[in-house]
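**Q** Next one to model:
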Amino acid sequence: MILPIVAYGDPVLRKVAKDIDSEYPKLDELINNMWDTMYNAHGVGLAAPQVGLPIRMFVIDTTPFADDEDLTQEEQKQLDGFKKVFINAKIEEENGKEWDFSEGCLSIPDIREDVSRKAEIVISYLDEDFKSHKETYDGLLARVIQHEYDHIEGILFTDKLSSLKKRLLKSRLEKISKGKINADYKMRFPDIKKRR
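**A** The predicted structure is shown next:
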């Protein structure tokens, strides 16, 4: 089932999400719904807060990035078929030189900006079977994971922009929260909900 994606301005996007355990109600169904929702919106990652749930879970499938001709064959291979569920994730380390990349977000449609992030991360997490993992990622994989991880920490990519960029985007962000945007996927807008 395709769920509505929560738009910029909804308080759930600002909450530090809570850990869950294997007894979380209808977890398999939620994971399947998140995949459906993400693919429907042509995303490569989706965090639970983006569907209104303040829990520490996100899904990632970087396969669409594998077609990027600017990447090396090794990078393309790394991204192709990378599909994972991250539950109760914790970034243990961020290493390497920071680099800029144009990021967007399904909760903030039609806005893309260069964001600076560290090149490598070490992350511990549970998969959908609640098996424990600790892994190191770099490059675009690390970036996608960092972006989704920020969601479960209540952080948006726009928070990482300069104060000048934030001021320039302010009115566009306000329009998004009021639903004055044409997204080609189902969304839930915080400032529309309040008026009912």
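**Q** switch to C-alpha atoms for all contacts and neighbour counts from now on
**A** Noted.
**Q** Just give me the residue right at the centre of the protein.
**A** Against the mean C-alpha coordinate of the chain, by Cα atoms, centre = their mean, the closest residue is E148 at 3.2 Å.
**Q** helix, strand or coil for L169?
**A** helix (DSSP: H, G, I helix; E, B strand; the rest coil).
**Q** Count residues in the vicinity of it, would you?
**A** Using other Cα atoms under 10 Å, L169 has 14 neighbouring residues.
**Q** which strand of this structure spans the most residues?
**A** Secondary structure of the chain per DSSP state E: the longest strand is strand 83-105.
**Q** Can you pull out the residues in contact with that one?
**A** 18-20, 31, 56-63, 110-128, 130, 149, 157 (Cα atoms under 8 Å, 6 or more residues apart in numbering).
**Q** can you do 6 Å?
**A** For strand 83-105, contacts defined as Cα atoms under 6 Å, 6 or more residues apart in numbering pick out 19, 56-61, 112-127.
**Q** Just the buried residues of the helix or strand following that strand, please?
**A** Downstream of strand 83-105, the first helix or strand assigned by DSSP states H and E is strand 108-126. Buried residues in strand 108-126, counted by 16 or more other Cα atoms under 10 Å: 108-109, 111, 115-126.
**Q** for stretch 173-191, same thing?
**A** For stretch 173-191, burial by neighbour count (16+ other Cα under 10 Å) applies to L173, I176, S177, K178, G179, Y185, M187, R188, F189, P190, D191.
**Q** I have a second one here; can you model it like the first so I can compare?
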Amino acid sequence: MSIPHDRPRTTDRRVRVQGAPVDSYPALPPEAGRGSVRRITVVGEEILNRPCREVTRFGTAELSALIDDMFLTMYVADGAGLAANQVGVDLRLFVYDCPDDHGIRHVGHLINPVLDQPDADHRRLIDDVEGCLSVPGAAMAVPRTDRAVARGFDKDGNPLVIEGMGYFARCLQHETDHLLGHTYLDRLSKRDRRDALRQMDDRYEDVLARREVKAAGLGH
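**A** Sure thing, here's the model as predicted:
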């Protein structure tokens, strides 16, 4: 998921890593410092249109390296979240570095996520602008619930429960959708979908150029 230009990243000192508050945290997550940039898949590619496989082996060097690469790739693309199938890997895993609506920065990864679905009496749908790194340059209003709880595991197999409000709730829903084989375009009307794809066509080259410049600045 990408953050619209009119929604700046929080500069607040409050940070939650893997759902737990920390006293301080660097602007560039440590994982990104260890990672390599991978190509981001683009809407229309088959891997984005089918459910991903569950992760069954935890604590491996390969899994850690994938997470590191995903963090750096997300950062280079100015993303707030990135799913594994967006870097061509068919696994139920996403990473995130996303602000919520209360100035708190949320950083972490989640494996084999499952969203708790709020009942109808407690569900509040909010329309807000949303972008996707696999639909580069496009942004559209998408209805999402204003609260989300995602359950899953960390890379060592430890259980996690991550709760999000506002924009971070949107991020959790967006990335879980990816792992089910959906992009946010699937939640749009046919007319809005066409509009989003036109935006992507118009801005695609500029977005990729910005990513190359940022990657080069990091020595990649």
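**Q** ranges for the strands of structure 2?
**A** Under DSSP E, structure 2 gives strands at 15-17, 20-22, 81-83, 93-99, 105-116, 125-131, 139-145, 147-153, 159-165.
**Q** where's the equivalent of F94 of structure 2 over in structure 1 relative to K18 of structure 1, distance?
**A** In structure 1, the residue matched to F94 of structure 2 (TM-score structural alignment) is F58. F58 of structure 1 sits at a distance of 12 Å from K18 of structure 1 (criterion: Cα to Cα, to the nearest Å).
**Q** and if you look at P54 of structure 1?
**A** Note on P54 of structure 1: its distance to K18 of structure 1, by Cα to Cα, is 6 Å.
**Q** Pick out whichever of these two has more residues nearby.
**A** Set P54 of structure 1 next to K18 and count neighbours by other Cα under 10 Å: P54 wins out with 23 against 13.
**Q** Quick check: closest non-adjacent residue to that one.
**A** Leaving aside its chain neighbours, P54 of structure 1 sits nearest to A17 (4.5 Å; criterion: Cα to Cα, 6 or more residues apart in numbering).
**Q** show me what contacts that neighbour?
**A** P54, I55, R56, I152.
**Q** Enumerate every residue touching the second one.
**A** If I follow you right, that is I55 of structure 1. Contacts were defined as Cα under 6 Å, 6+ apart; by that measure I55 of structure 1 touches A17, K18, D19.
**Q** what residue of structure 2 takes the place of the second one?
**A** What it means is K18 of structure 1. In structure 2, the residue matched to K18 of structure 1 (TM-score structural alignment) is R53.
**Q** Not counting sequence-adjacent ones, nearest residue to that match?
**A** Nearest one to R53 of structure 2, counting by Cα to Cα, 6+ apart, is L91 at 4.8 Å.
**Q** ok, that neighbour to R50 of structure 2 distance?
**A** Separation of L91 of structure 2 from R50 of structure 2 (Cα to Cα): 11 Å.
**Q** Same check on D146 of structure 2?
**A** Distance of D146 of structure 2 to R50 of structure 2, computed by Cα to Cα: 26 Å.
**Q** what does Q199 of structure 2 give?
**A** Distance of Q199 of structure 2 to R50 of structure 2, computed by Cα to Cα: 24 Å.
**Q** These two - which one has more neighbours?
**A** Taking other Cα under 10 Å, Q199 of structure 2 and R50 do not tie; Q199 has more neighbours (17 against 14).
**Q** Identify the residues contacting the more buried one.
**A** By Cα under 6 Å, 6+ apart, the contact set of Q199 of structure 2 is A138.
**Q** repeat that with 7 Å
**A** Neighbour list for Q199 of structure 2: G137, A138 [criterion: Cα atoms under 7 Å, 6 or more residues apart in numbering].
**Q** go on, the one 5 residues further on?
**A** The neighbourhood of Y204 of structure 2, defined by Cα under 7 Å, 6+ apart, consists of P136, G137.
**Q** at 10 Å what do you get?
**A** Going by Cα atoms under 10 Å, 6 or more residues apart in numbering, Y204 of structure 2 touches V135, P136, G137, A138, L197, R198.
**Q** Distance to V114 of structure 2 for these - can I get that in a markdown table?
**A** Listed next are the contacts of Y204 of structure 2 as a markdown table, based on distance: Cα to Cα, whole Å:
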| residue | distance to V114 of structure 2 |
| --- | --- |
| V135 | 24 |
| P136 | 26 |
| G137 | 28 |
| A138 | 27 |
| L197 | 29 |
| R198 | 32 |
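**Q** between these, which is nearest E163 of structure 2?
**A** V135 (25.9 Å; Cα to Cα).
**Q** what about the aligned partner of D28 of structure 1 in structure 2, distance to F94 of structure 2?
**A** Matched to structure 2 by TM-score structural alignment, D28 of structure 1 sits across from S64. Going from S64 of structure 2 to F94 of structure 2 by Cα to Cα gives 12 Å.
**Q** Can you pull the residues that touch both of those two?
**A** M70.
**Q** Pick out whichever of the two has more residues nearby.
**A** It is F94, of S64 of structure 2 and F94, that has more neighbours when counted by other Cα under 10 Å, with 25 against 17.
**Q** so what's the more buried one up against?
**A** Counting by Cα under 10 Å, 6+ apart, F94 of structure 2 has contacts 67, 70-71, 81-86, 108-113, 172, 175-176, 178-179.
**Q** Over to A65 of structure 2?
**A** By Cα under 10 Å, 6+ apart, the residues touching A65 of structure 2 are E31, R34, G35, S36, F71.
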